[in-house]
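S.K.: just to be clear, the model below is a prediction. Sequence and coordinates:
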Amino acid sequence: MSDASFDQDSIAGNGDASFGDYFALLKPRVMSLVVFTALVGLIVAPVPVHPFVAFCSILFIAIGAGASGALNMWWDADIDQIMRRTQKRPVPAGKVHRNEALAVGLALSGFSVVFLALAANFAAAFLLAFTIFFYAVIYSMWLKRSTPQNIVIGGAAGAFPPMIGWVVATGSISVESVLMFALIFMWTPPHFWALALFMKSDYKDAGVPMLTVTHGRKSTRRHIIAYTLLLAPVAVGAAFTSIGGPIYLVAAVLMNAWFIKGAFDIWRRDETTAEADGYKVEKSVFKFSILYLFLHFGALLLEAVLRPYGLGGWS
């Protein structure tokens, strides 16, 4: 049997898929981040939203995120089979047929967009549709396999959810929603490049032009510190808008100081040292970067919750 036939057979599906396998198509970990940031975007908006409308809107945004994940798994089935980090996903593992992933992705895309329009407004539905298109087509089909800037530009897909939540509430885009978008957008490159530093062989074997593959780890380390320094003023700057306040400011200053320190630690390291300790620092910074994002949006949420009691915000 040829390698090509093996690849085709192993992503054909064996008919034994469970509910859990289909749920895994939706990338639940990514979905959890989408739900949280979209919810924060909705809650910090200056316009109150009926709890039932808010619940339905977040549900449909989550389904849209899941649709994007399914479409990504359909398209990336061939390289997911090669990369150790993704080999256990439902399609490369042979549990779900590749065409089933496509059908699930398309069906959920249409469902989520239509029902978000009905539950909230057409502006939010349009933005959700564009987000799905951006992730599935612009990032997955084009950027990911064609340029080392894949993560930089493609990061926009993960940055839209808080903006969608804001539009659900207000029907429009504002400076605050743009700053929430920018926070995730600028955070994405150093977050994924830290991962790529200790996962380089996966991307190289799959033919994905990640920065570590095209420019090497030394260049990637420089890019991480550069983007982290650019990220800090965006993150801290949000404190001085209507959604910020002293709680967020303290959290942002501390988190960014720590993130910058971690980026400098990565920048100073050479490959001999990194390989000797199993990329300990790089793995630590990657894990912290996840906490970094949740704490920023958590602080924004706390400001919004305390604001009615006169404890949140600058007022």
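M.R.: It's in. Residues are numbered from 1 along each chain as shown.
S.K.: C-alpha only now, for contacts and for neighbours.
M.R.: Will do.
S.K.: let me see the ranges of the helices in the stretch 101-250 of the chain.
M.R.: 122-133, 144-146, 150-154, 156-159, 161-170, 175-197, 200-206, 211-214, 216-237, 246-268 (DSSP state H, counting those that start in this stretch).
S.K.: right, and the secondary structure at Ala299 would be what?
M.R.: helix (DSSP: H, G, I helix; E, B strand; the rest coil).
S.K.: number of nearby residues for the residue lying closest to it once chain neighbours are set aside?
M.R.: Nearest non-adjacent residue to Ala299, counting by Cα to Cα, 6 or more residues apart in numbering: Tyr248, 4.9 Å away. Residues within reach of Tyr248, counting by other Cα atoms under 10 Å, total 27.
S.K.: and what of the one 5 residues further on?
M.R.: Using other Cα under 10 Å, Val253 is surrounded by 16 other residues.
S.K.: please name the nearest non-neighbouring residue to Ala67.
M.R.: Gly105 is the one closest to Ala67 (Cα to Cα, 6+ apart), at 4.3 Å.
S.K.: list the contacts for the one you found?
M.R.: Going by Cα atoms under 8 Å, 6 or more residues apart in numbering, Gly105 touches Gly66, Ala67, Ser68, Gly69, Ala70, Leu71.
S.K.: can you put those in JSON lines and add distance to Leu306?
M.R.: Listed next are the contacts of Gly105 as JSON lines, based on distance: Cα to Cα, whole Å:
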{"residue": "Gly66", "distance to Leu306": "32"}
{"residue": "Ala67", "distance to Leu306": "34"}
{"residue": "Ser68", "distance to Leu306": "34"}
{"residue": "Gly69", "distance to Leu306": "34"}
{"residue": "Ala70", "distance to Leu306": "38"}
{"residue": "Leu71", "distance to Leu306": "39"}
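S.K.: comparison target below:
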Amino acid sequence: MNQTLTPTAPLTSEGVAPRATTGANVPAGWQDFLALTKPRVMSLVVFTAICGLIAAPERIHPVLAFTAILCIAVGAGGAAALNQWWEADLDAGMKRTAGRPLPTGRIGRTDARDFGMALAGGSVFLMGFAIGWLAAAILAVSIVYYAVIYTIWLKPRTPQNIVIGGGAGAFPPLIGWVAATGEITMMPILLFAIIFFWTPPHFWALALFVKSDYAKVGIPMMPVVAGERSTRRQILAYALLLLPLSVAPWWIGGAGLVYGVSAALLSLLFLALSARVALREREGPEDTMKPEKQLFAYSVIYLFALFAALVVDRMVV
């Protein structure tokens, strides 16, 4: 069932303005298909992939570098579309996601599925033929990890969905590195691990202030199943683990002092904000959850800044 939208409608959770419609049976527009790829999330995927490629010790032709990043972006978009295809009914029940193209009826489920499959399959084959089959294999694993292992298996079954599923978003810098070098070494594994351990506190900070949405549709996110107090403590635990892990690329000699100092300072602030969240209690239904929202916002800035420092460090060497 189509929904009439006005041009002044708020942005969707993916940062794309819902397309204005005038009634039923309006063909899907490019904005709707773009929204299926979760462009706001994709921007972080693309950025970390570029940083992994630039930080690698070997250079590749700019056209091949562009192709590799394009494949990673398209593959991530395909996985996001498949995620929304599978979760269309859940998205319709949550305020944060109700404006997406599938819940509003702007795109049919079959079209979303086919679009996602085309993007995912095309990106893997292009990566294989243009760049190399090791990078293509890792890209394929990342797509399956997010669209199948996380979306279909983990998310509806366990409060550890974000912990285990965090690997899905940790692949881009690894793929970028492999696209440039053709091999897996300790440095890209550390970049993978940084994002893997960053994901739980990042996402649980969000889950704390949208807890009611997940509870309403039966998704066993940590705050819903284990409670807020346990979730807050686990946020702090992961932030503590993230501090030494983020500096590890400098310790092993894979990055220089610019990165090492930046990583330490950024991670200490991440830890301070996490401690603030961990040591407080919700002050009632009118609590604005400001510390949790600040941690979530900073966590995005943190990852951008950390990987930017890696690139700057590489350029000044």
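M.R.: Arrived safely. Just so it is clear, the model here is predicted, and its values are computed rather than measured.
S.K.: on that earlier part again, aligned to the residue nearest to Ala67 of the first structure, what sits in the second structure?
M.R.: Using TM-score structural alignment, the partner of Gly105 of the first structure in the second structure is Gly116.
S.K.: ok, now Lys144 of the first structure?
M.R.: Under the alignment (TM-score structural alignment), Lys144 of the first structure maps onto Lys155.
S.K.: ok, Leu179 of the first structure next?
M.R.: By TM-score structural alignment, Leu179 of the first structure lines up with Leu190 in the second structure.
S.K.: same check on Val34 of the first structure?
M.R.: Val34 of the first structure maps onto Val45 of the second structure when the alignment is built from TM-score structural alignment.
S.K.: chain neighbours aside, what residue packs nearest to the match of Leu179 of the first structure?
M.R.: Pro249 (6.8 Å).
S.K.: so what's the residue count around that neighbour?
M.R.: 23.
S.K.: and the residue nearest to Ala67 of the first structure, how far from Leu26 of the first structure?
M.R.: Gly105 of the first structure is 8 Å from Leu26 of the first structure, where distance means Cα to Cα, to the nearest Å.
S.K.: need the overlap of contacts for these two.
M.R.: Joint contacts of Gly105 of the first structure and Leu26 (Cα under 8 Å, 6+ apart) are Gly66, Ala67, Ser68, Gly69, Ala70.
S.K.: what's the host helix or strand of the third one aligned against in the second structure?
M.R.: Assignment of secondary structure by DSSP states H and E places Ser68 of the first structure within helix 51-75. Residues 62-86 of the second structure are where helix 51-75 of the first structure lands when matched by TM-score structural alignment.
S.K.: show me which residues of that stretch are buried.
M.R.: 65, 67-86 (16 or more other Cα atoms under 10 Å).
S.K.: mean shift between it and the first structure?
M.R.: Average distance, stretch 62-86 of the second structure versus aligned residues of the first structure after superposition (mean Cα distance after the TM-score superposition for the first structure): 0.5 Å.
S.K.: okay, the counterpart of the residue nearest to Ala299 of the first structure in the second structure and Val124 of the second structure: tell me how far apart.
M.R.: Using TM-score structural alignment as the criterion, Tyr248 of the first structure maps onto Tyr259 of the second structure. Going from Tyr259 of the second structure to Val124 of the second structure by Cα to Cα gives 32 Å.
S.K.: which secondary structure element contains the aligned partner of Val316 of the second structure in the first structure?
M.R.: Superposed on the first structure with TM-score structural alignment, Val316 of the second structure falls opposite Leu306. Applying DSSP H and E as the criterion places Leu306 of the first structure in helix 280-306.
S.K.: and that helix, what does it pack onto?
M.R.: helix 28-44, helix 175-197, helix 246-268 (3 or more Cα pairs under 8 Å, 6 or more residues apart in numbering; DSSP states H and E).
S.K.: got the angle for the last one vs helix 216-237?
M.R.: Here helix 246-268 of the first structure runs at an angle of 170 degrees relative to helix 216-237 (axes from the mean of the first three to the mean of the last three Cα atoms, to 10 degrees).
S.K.: post-alignment, helix 246-268 of the first structure versus the second structure, mean distance?
M.R.: For helix 246-268 of the first structure, the mean deviation from the second structure after alignment is 1.0 Å (mean Cα distance after the TM-score superposition for the first structure).
S.K.: what's the next secondary structure element after that helix?
M.R.: Downstream of helix 246-268 of the first structure (by DSSP H and E), the next one is helix 271-276.
S.K.: for that next one, the distance to its chain's centre please.
M.R.: 29 Å (Cα atoms, centre = their mean, to the nearest Å).
S.K.: report the buried residues of that helix.
M.R.: For helix 271-276 of the first structure, by 16+ other Cα under 10 Å, it's Ala274.
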